[in-house]
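**Q** 3D, please:
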Amino acid sequence: MRTYERFPLTDIESFSYFVVRDRGRAVAVLPVSLLRGLDPLRQLRARYPVTGEERGLLSHVWHCYDAWIPGASTPAHVAAVTGAMCDLARDLGAAWYGFVNVPAGSWLREALLAEGFPAHHIEDRYQVDLRGMTRVDDFIAGARPTGRKNYRRNGRRAADAGVRVRVAPPRDVDLAAVTALCAATSKRHGTGGYYPEELFTGFVTALGDAACVIEIHEEERLVGVAVSLRDRTRFHAWACGVHYDVGGNYSPYPLLYTTSVAQALAEGRDTLEGGRGNHVFKRRHGLTPLALDACLLPARPAR
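**A** Have a look, this model is predicted:
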């Protein structure tokens, strides 16, 4: 959170932090951010009457795809947080406030519905349950038949092309090249501004050992990258970029996933978080979708 404050990857005007206390003891917390342009991924304007350029007070940040209220365990905790968000949104002049990337079926989603928030599906994120797996072949075996064949065929072709794969800490890689490849790939999907080079390189560098970078090289050329994040139980395939005009008859993209699984297993993680989007590939290749909702309300005007 300190790193994102130093290097905000979207146009954030200010950060705030709520702490809910019960008889002086902290029982729940929530970071929120005031965005200039509340819809940088263009996922809200089809579900809400917004242009996307409005100012919005949102739970955490768009680069985090896992909304929750740490510590919250009762409806009273959620009511305290949403009431504080409403008041702060009004004081800051935000047009909307609420939560994005709320997991469908979660306790938080139900509590927000009870507080009067709507819930609109905006995207799916993808996961792999690694418990019970000991090697990458266990993961490949869980893919659909076409996905299994593609993983194995793609691996053979990449080996024939002399592809090299490396997992390294951010300090040991060319982060400018990594950022450029991530930005170029994101641009193909209409979100090219999602990885501003100076901020992105600063952010990944400052994360230190909380991040690692997977690189795929064809001879001396960087053809695939994944910036991955770690928490106590999960390995996050968070941002990636690939060249589509490689020399061999293979794709760097499946290699990024098999390498991510291998690294997650080596680190003893329970879950691989596979990020959002690219639905056809991920469903076919062994990742499980989890629907994400936006729960937003218009802010009351200041009196």
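
**Q** contacts, neighbours, all on C-alpha from now
**A** Fine.

**Q** Give the burial count for D11, as a bare number.
**A** 14 (other Cα atoms under 10 Å).

**Q** now do S106
**A** S106: 12 surrounding residues under other Cα under 10 Å.

**Q** Next: L30.
**A** Residues near L30, counting by other Cα under 10 Å, number 19.

**Q** got it, and A28?
**A** 20.

**Q** Over to the one 10 residues further on?
**A** Using other Cα under 10 Å, L38 is surrounded by 30 other residues.

**Q** what's the nearest residue to it if we skip its chain neighbours?
**A** G56 (5.0 Å; Cα to Cα, 6 or more residues apart in numbering).

**Q** before we move on, what about A264?
**A** Counting by Cα to Cα, 6+ apart, F235 is the residue found nearest to A264 once chain neighbours are left out, at 5.6 Å.

**Q** which residues sit in contact with that neighbour?
**A** S228, L229, S260, A264, R269, T271, L272, E273 (Cα atoms under 8 Å, 6 or more residues apart in numbering).

**Q** which among the residues you listed gets closest to W96?
**A** Closest approach between the contacts of F235 and W96, by Cα to Cα: E273, at 28.7 Å.

**Q** Would you mark the buried spots in the helix or strand containing that closest one?
**A** E273 belongs to strand 271-276 when assigned by DSSP states H and E. Residues of strand 271-276 classed as buried: T271, L272, E273, G274, G275, R276 (neighbour count, 16 or more other Cα atoms under 10 Å).

**Q** how about the residues you listed in CSV, adding distance to P145?
**A** Output for the buried residues of strand 271-276, formatted as CSV (distance: Cα to Cα, whole Å):
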residue, distance to P145
T271, 22
L272, 21
E273, 22
G274, 20
G275, 22
R276, 22
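
**Q** before we go on, could you also do this sequence so I can check it against the first one:
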Amino acid sequence: MELEFVAAIDEVGAEAWNSAAGVDYPFTRYEFLYALEASGAVAKDKGWQPHHLILRRESQIVGVMPFYLKTHSYGEYVFDWSWADAYQRHGRPYYPKLLSSIPFTPATGPRLCLVDESDRGEVMAALAKALPVHAAEIGASSVHILFSRAEMANIWSQEGFMQRIGPQYHWYDRNYGDFEGFLAEFSSRKRKSLRKERRVVAEQGLSLQVLAGAEVSAEQWRFFFHCYQLTYAKRSGHGGYLPEAFFTQLAATMPVHLVMVLASHGDEPVAVALNFRDKHTLYGRYWGCIREYEFLHFEACYYQGIEYCLREGLRHFDPGAQGEHKIQRGFTPILTYSNHWLADADFSNAVQRFLDDEQLHVGQYLREASEMLPFKKAD
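**A** This next block holds a predicted model:
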């Protein structure tokens, strides 16, 4: 098997890339990754230099894996700033590092994508040896694989890549049938609280509509991007990582994966949430508003998403990173996984000790957080 690294995804092309990556999970689709590059959201001067792995057998592509050479740790959601700081304090370079991740997207999913799944064990064993060699060749301090599925993360761990866990909060359909069926599983007090939130939204004169990607107008996309920029300006003092051209291109090339929740006050749009979807999962990604309304964020980002899943037969709702407030609204604390290999043996040993300690704390947190779920105790 031959390994090749390319500096732009268009060197591979949509048909060849998607033959390995598939077209269901949205974030490894050629169209998504290409839009990041074509819009300038990821580039060498942005600290996200594409360095995608292509696997060939007898000149045929049999696998792909998105990779980037990173010169910082922004936009990853698995925080290793303290590792970088430790390297710097000891006079050693942490950047560049070699990262397999979906930029700005903390959504669990495939990273190593293969045409033939029966090859996976052999390929992962080979990559576990080849990736550290390649990192040394290009002067990278380390290799990181973020937000893999649990079974893949465990294999990487068995192959010598340290494993890191973290918490997120996801919703799962337990055969609820509809939203009332979902609420029926809540304790009486929690059910009353959630119903109050939804009632207050309506009493403020707000209405919400859910639009499939192909139904969203150019004007609504402009409104979304304005809200997206406002959100980042409030949080971080900048206009966001993603340019308008990124979203415009996605609207044209993969609308089937896009779901927009638009909130209006009368005829005026006031807030918007953008989701992605595949056959089984809804992924909440971006939210913004031009005016604050009580409980509107919960309605647009959580309750409308749950109703959409129940209506469309999606079994899983990943609403994005962070947000402990999701638990009392029926989102279960779950583990996310990443894997890490560091060339420097001393730092690798120190990081392993850190991860062992962190794992104990995260495990304890998940046990305690699960006690905050709103469901009847018998469940």
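
**Q** after superposition, how close is the strand holding E273 of structure 1 to structure 2?
**A** Following the fit onto structure 2, the mean deviation recorded for strand 271-276 of structure 1 is 1.5 Å by mean Cα distance after the TM-score superposition for structure 1.

**Q** follow-up on the earlier one: specify the local secondary structure of the residue nearest to L38 of structure 1.
**A** For G56 of structure 1, the assignment made with DSSP: H, G, I helix; E, B strand; the rest coil gives strand.

**Q** Touching, it and W96? I think so.
**A** Yes: contact criterion Cα atoms under 8 Å: G56 of structure 1 and W96 qualify, at 4.8 Å.

**Q** between these two, who's got more neighbours?
**A** Using other Cα under 10 Å as the criterion, G56 of structure 1 and W96 rank with G56 on top: 28 against 22.

**Q** picking up where we left off before, need the overlap of contacts for G56 and W96 of structure 1.
**A** Both G56 of structure 1 and W96 are in contact with A89, where contact means Cα under 8 Å, 6+ apart.

**Q** Please spell out which residues along the helix or strand hosting A369 of structure 2 are buried.
**A** Using DSSP H and E, A369 of structure 2 sits within helix 345-370. The neighbour-count check on helix 345-370 of structure 2 (16+ other Cα under 10 Å) flags S348, V351, L355, Q359, V362, G363, L366, A369 as buried.

**Q** How about stretch 178-194 of structure 2?
**A** Those would be D178, F179, F182, L183, E185, F186, K190, R191, L194, for stretch 178-194 of structure 2 by 16+ other Cα under 10 Å.

**Q** Quick check: the aligned residue for the fourth one in structure 1?
**A** By that I understand L183 of structure 2. By TM-score structural alignment, L183 of structure 2 lines up with I140 in structure 1.

**Q** Could I get the contacting residues of its match?
**A** Shown in contact with I140 of structure 1 (Cα under 8 Å, 6+ apart): G147, R148, Y151, H285, G286.

**Q** So which residues make contact with stretch 24-42 of structure 1?
**A** Here stretch 24-42 of structure 1 makes contact (Cα under 8 Å, 6+ apart) with 10-21, 45, 52-62, 69-72, 77, 81, 94, 191, 194.

**Q** same question but for stretch 332-339 of structure 2, I mixed them up
**A** Contact with stretch 332-339 of structure 2 is made by 78, 108, 144-150, 153, 156-157, 161-172, 327, 366, 369-370, 373, as judged by Cα under 8 Å, 6+ apart.

**Q** For ChimeraX, write the select line for the buried members of those.
**A** To isolate the buried ones among the contacts of stretch 332-339 of structure 2 in ChimeraX, judged by 16+ other Cα under 10 Å, type:
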select :78,108,144,145,146,147,148,149,150,153,156,157,161,162,163,164,165,166,167,168,169,170,171,172,327,366,369,373
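
**Q** which residues in structure 2 does the strand holding E273 of structure 1 match up with?
**A** Aligned by TM-score structural alignment, strand 271-276 of structure 1 falls on residues 316-321 of structure 2.

**Q** Contacts for that stretch, please.
**A** 77, 106-107, 168-173, 280-285, 301-302, 305-306, 309.

**Q** Go again with 7 Å.
**A** Here stretch 316-321 of structure 2 makes contact (Cα atoms under 7 Å, 6 or more residues apart in numbering) with 106-107, 168, 170-173, 280-285.

**Q** Then stretch 347-365 of structure 2?
**A** By Cα under 7 Å, 6+ apart, stretch 347-365 of structure 2 touches M162, R164, I165, G166, L342.

**Q** wait, which of these is closest to F246 of structure 2?
**A** Closest to F246 of structure 2, out of all of the contacts of stretch 347-365 of structure 2 and judged by Cα to Cα, is G166, at 28.6 Å.

**Q** for the helix or strand that closest one falls within, packing partners?
**A** Here G166 of structure 2 sits within strand 162-172, counting by DSSP H and E. Counting by 3 or more Cα pairs under 7 Å, 6 or more residues apart in numbering; DSSP states H and E, the packing neighbours recorded for strand 162-172 of structure 2 are strand 316-318, strand 332-342, helix 345-370.
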